[in-house]
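Q: whatever this is, show me its structure:
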Amino acid sequence: MVACNRAIIEQMDSPVALIPQLAAHIVAAGGKRLRPMLTIGCARMCGYSGKRHVQLAACVEFIHTATLLHDDVVDESVLRRGLASANAIFGNKSSVLVGDFLFARAFQLMVGDGSLEVLEILSRAAATIAEGEVLQLTTQNDLSTSEERYLDVIGGKTAALFAAACQVGAIVAGRPANEVAALAAYGDNIGMAFQLVDDALDYSADQMTLGKTVGDDFREGKITLPVLAAYEAGSPVEREFWTRTIEQSEQVDADLEHALMLMGQRGALEATLERARRFALAAQRALEPFPPGELRQCLHDVADFTVSRGA
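A: Coordinates of the predicted model:
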């Protein structure tokens, strides 16, 4: 990971001073580096001892960071990882364009790796992320969205990159197709669990823990599983509340607190976390084709960490 962080800093360099300045703001803000860590962990578990996985881990982080820059502009976010978001400091135009730069740099790293299979996996993931974000826009403020549709959204916008990050670890190690597929399933399930927990945290965490303003999803009318679960289990009066606040975007200051109360009464957050736990267990089962060892245990523990964030 030290080598990966060094590669990230090197690849952010540009003669246009605003690019490394803005990119450094969001990269230096921290984050868990979970996706590149999974690329490195999966490659090492598969017996790889070269250096390709470090550059590809940096590539994965650039794709992720680019999507964060664009998401914060779309969502008009003012916080990211507990600090002022890049768009709040540098403006929307700069954030979008530097996001484009990071996407372009990611593709340069893919091409530099020289594997068409790696290029296919990561470029497909980048397209799937964009599809997931657009799909989320089409479900916004729509309480008729099915749970299946919601899972399609998070599968695209979040889980796809987790899956790709793990897959390329097996590819660089030259592992057979069944192991590549197993790690894709592992990453996909980790990503689903991760986003479910994030969606629950938006209604249950404090601002410092969450790293963004609590209740952003509610204010933006985003359709997430906590909202769907509370709406589905709600009385007619409760459904009227959700219709007014989410579908009609008519909110007053006290509405977020009321939403939290309704979610608590209907067990919506616990239902969301339980679904996350099921995905985490599926991720752990996907590791069974690999021999026991320290690295497999680390990847197994990542699934537990993912859901423990919501505890």
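Q: from here on, just use CA atoms for contacts and neighbour counts.
A: Noted.
Q: pull up the distance across stretch 82-102, start to finish.
A: Taking C-alpha to C-alpha, to the nearest Å as the measure, stretch 82-102 stretches 22 Å from start to finish.
Q: please enumerate the helices of the stretch 151-300 of the chain.
A: 160-172, 177-201, 207-210, 216-220, 225-233, 236-242, 255-266, 268-286, 294-308 (DSSP state H, counting those that start in this stretch).
Q: number of nearby residues for residue 253?
A: Neighbourhood size, residue 253 [other C-alpha atoms under 10 Å]: 7.
Q: and the residue lying closest to residue 192 once chain neighbours are set aside, what does it touch?
A: Using C-alpha to C-alpha, 6 or more residues apart in numbering and skipping residues adjacent in sequence, the residue nearest residue 192 is residue 159, 5.4 Å away. Neighbouring residues of residue 159 by C-alpha atoms under 8 Å, 6 or more residues apart in numbering: 187-192, 195.
Q: of the residues you listed, grab the buried ones for PyMOL.
A: The buried residues among these can be selected in PyMOL (16 or more other C-alpha atoms under 10 Å) with this line:
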select buried, resi 187+188+189+190+191+192+195
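Q: okay, the contacts of residue 159 in a markdown table with distance to residue 7 next?
A: Formatted as a markdown table, those follow (distance: C-alpha to C-alpha, whole Å):
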| residue | distance to residue 7 |
| --- | --- |
| 187 | 23 |
| 188 | 25 |
| 189 | 28 |
| 190 | 25 |
| 191 | 24 |
| 192 | 28 |
| 195 | 27 |
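Q: and of the contacts of residue 159, the nearest to residue 279?
A: residue 189 (5.1 Å; C-alpha to C-alpha).
Q: one more to put side by side:
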Amino acid sequence: MSLDTDPSVKPHERLAAFLEGDMIGVNTLIRERMASKHAPRIPEVTAHLVEAGGKRLRPMLTLAAARMLGYEGDNHLRLAATVEFIHTATLLHDDVVDESAQRRGRPTANLLWDNKSSVLVGDYLFARSFQLMTDTGSLDVLRILSNAAATIAEGEVLQLTAAANLATTEDIYIQVVRGKTAALFAAACEVGGVISDAPVEQVTALNTYGDALGIAFQIADDLLDYGGDSGTTGKNIGDDFRERKLTLPVIKAIAKADDKEHAFWTRTIEKGDQQDGDLEQALALIAKHDTMAATRQDALFWTAKAKDAIAALPEHPVREMLSDLAEYVVARIR
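A: Here you go, the predicted structure:
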């Protein structure tokens, strides 16, 4: 049985197998560019996160888009490494902001070293990412990825103000998600099309696919925080609740809350006064209003939008893998 027909092989694993040769090149570039002659802490901190066993989904999207559209150069490797550096930099910064202790099932860099090291190494990786961008000689690539970097930072700042505010709407939530997750998915796909000299409509379709995939991915991730397996997700169940993050299952529960329930959310999320048993109470309210199912429907909406966008691209084995990937993002939360 081949990887393409084996149902136990997940879509991202099939994609990784197809792109294995390219990913070897990307990983070589990453190791070269995360080196530092004068500051050995930089590769120490970077390696802790880069080599933690992540799926490398974002750089694979760049490689997949380029391969699907017939690109034959090597700039897709540089851009995939760029995307991974931007992603890693944002994770280092996020863990400091969120005061996180665990990432991908391992202690975070800020816990093993310190906040200063995490922030400064993140800054170094951002700088490295811009060096890689300019190596391609494409102003369009520089525009797309620099815009994405700005959008990511903007989304993180918006989340700071929206996270514990019970007035946060679903529209604001999607805006935050577009910044913190979907912007890099969209840019990763789009630049693969740009360096392939694809027609504008195909580049636009790749952007739409990445944006919708990123939103579905983040909604599913937020669902897993309240109903996933920490051994699988690498997160502790209820981390978002403890960190007072207003994600979609809670936003929907607040919209349906009576006065007593609203007071509970005000105390635990807005004021941060959390006591023993509060997580269980939050889960009970989410179950009462069935907001997990409603949130999953939203994720399915974005999955369908991603599949529609990718269907407009040329027939290719990678296109089917990307379509299956969009489905899998939500299927993992069944």
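Q: ok, back up a step: residue in structure 2 matching the residue nearest to residue 192 of structure 1?
A: In structure 2, residue 159 of structure 1 lines up with residue 182, judged by TM-score structural alignment.
Q: residues contacting residue 217 of structure 1?
A: Residue 217 of structure 1 neighbours (C-alpha under 8 Å, 6+ apart): 199, 202, 223-224.
Q: I figured residue 253 of structure 2 was touching residue 292, is that so?
A: No. Residue 253 of structure 2 is beyond contact range of residue 292, at 9.3 Å (criterion: C-alpha atoms under 8 Å).
Q: joint contacts of those two?
A: Going by C-alpha under 8 Å, 6+ apart, residues that sit against residue 253 of structure 2 and also against residue 292 are residue 286.
Q: could you measure from residue 245 of structure 2 over to residue 269 of structure 2?
A: Taking C-alpha to C-alpha as the measure, residue 245 of structure 2 falls 7 Å from residue 269 of structure 2.
Q: if I look at those two, which residues touch both of them?
A: residue 164.
Q: which parts of the stretch 1-150 of structure 2 are strands?
A: Ranges of strands within the stretch 1-150 of structure 2 are 102-103, 106-107, based on DSSP state E, counting those that start in this stretch.
Q: so the last one matches what in structure 1?
A: Per TM-score structural alignment, the counterpart of strand 106-107 of structure 2 in structure 1 is residues 83-84.
Q: ditto for stretch 318-325 of structure 2
A: On structure 1, the counterpart of stretch 318-325 of structure 2 by TM-score structural alignment is residues 295-302.
Q: same check, this time on stretch 129-140 of structure 2
A: Stretch 129-140 of structure 2 maps onto residues 106-117 of structure 1, going by TM-score structural alignment.
Q: contacts for that stretch?
A: Contact with stretch 106-117 of structure 1 is made by 52, 55-56, 58-60, 62-63, 118-119, 122-123, 171, as judged by C-alpha under 8 Å, 6+ apart.
Q: these: which two are farthest apart?
A: Most distant of those, by C-alpha to C-alpha, are 62 and 171, 19.4 Å apart.
Q: which one's more surrounded, the two?
A: residue 62 (27 against 22).
Q: mind checking how far whatever residue of structure 2 lines up with that one is from residue 168 of structure 2?
A: Structural alignment (TM-score structural alignment) places residue 62 of structure 1 against residue 85 in structure 2. Going from residue 85 of structure 2 to residue 168 of structure 2 by C-alpha to C-alpha gives 31 Å.
Q: so what's residue 260 of structure 1 up against?
A: Each residue near residue 260 of structure 1 by C-alpha under 8 Å, 6+ apart is listed here: 203-204.
Q: ok, for residue 330 of structure 2, nearest residue in space, not its chain neighbours?
A: residue 220 is the one closest to residue 330 of structure 2 (C-alpha to C-alpha, 6+ apart), at 5.9 Å.
Q: what does that neighbour correspond to in structure 1?
A: By TM-score structural alignment, residue 220 of structure 2 lines up with residue 197.
Q: got the buried residues for stretch 89-100 of structure 2?
A: For stretch 89-100 of structure 2, burial by neighbour count (16+ other C-alpha under 10 Å) applies to 89-96, 100.
Q: what about the nearest residue to residue 312 of structure 2 once chain neighbours are set aside, how many neighbours?
A: Spatially, and ignoring its direct neighbours in sequence, residue 312 of structure 2 is nearest to residue 205 (7.0 Å; C-alpha to C-alpha, 6+ apart). Applying other C-alpha under 10 Å, we find 22 residues neighbouring residue 205 of structure 2.
Q: now for residue 205 of structure 2: what does it line up with in structure 1?
A: Using TM-score structural alignment, the partner of residue 205 of structure 2 in structure 1 is residue 182.
Q: same check, this time on residue 299 of structure 2
A: With TM-score structural alignment as the criterion, residue 299 of structure 2 matches residue 276.
Q: just checking, that match touches residue 309?
A: No. Shown here, residue 276 of structure 1 and residue 309 do not form a contact pair, counting by C-alpha under 8 Å, at 10.8 Å.
Q: of those two, which one has the most company?
A: residue 276 (27 against 16).
Q: with adjacent residues omitted, what lies nearest to that one?
A: residue 193 is the one closest to residue 276 of structure 1 (C-alpha to C-alpha, 6+ apart), at 4.2 Å.
Q: dump the residue contacts of the one you found.
A: 275-280, 306-307.
Q: how about a cut-off of 7 Å?
A: 276-277, 279-280, 306-307 (C-alpha atoms under 7 Å, 6 or more residues apart in numbering).
Q: now residue 309 of structure 2
A: Contacts of residue 309 of structure 2 (C-alpha under 7 Å, 6+ apart): 205, 208-209.
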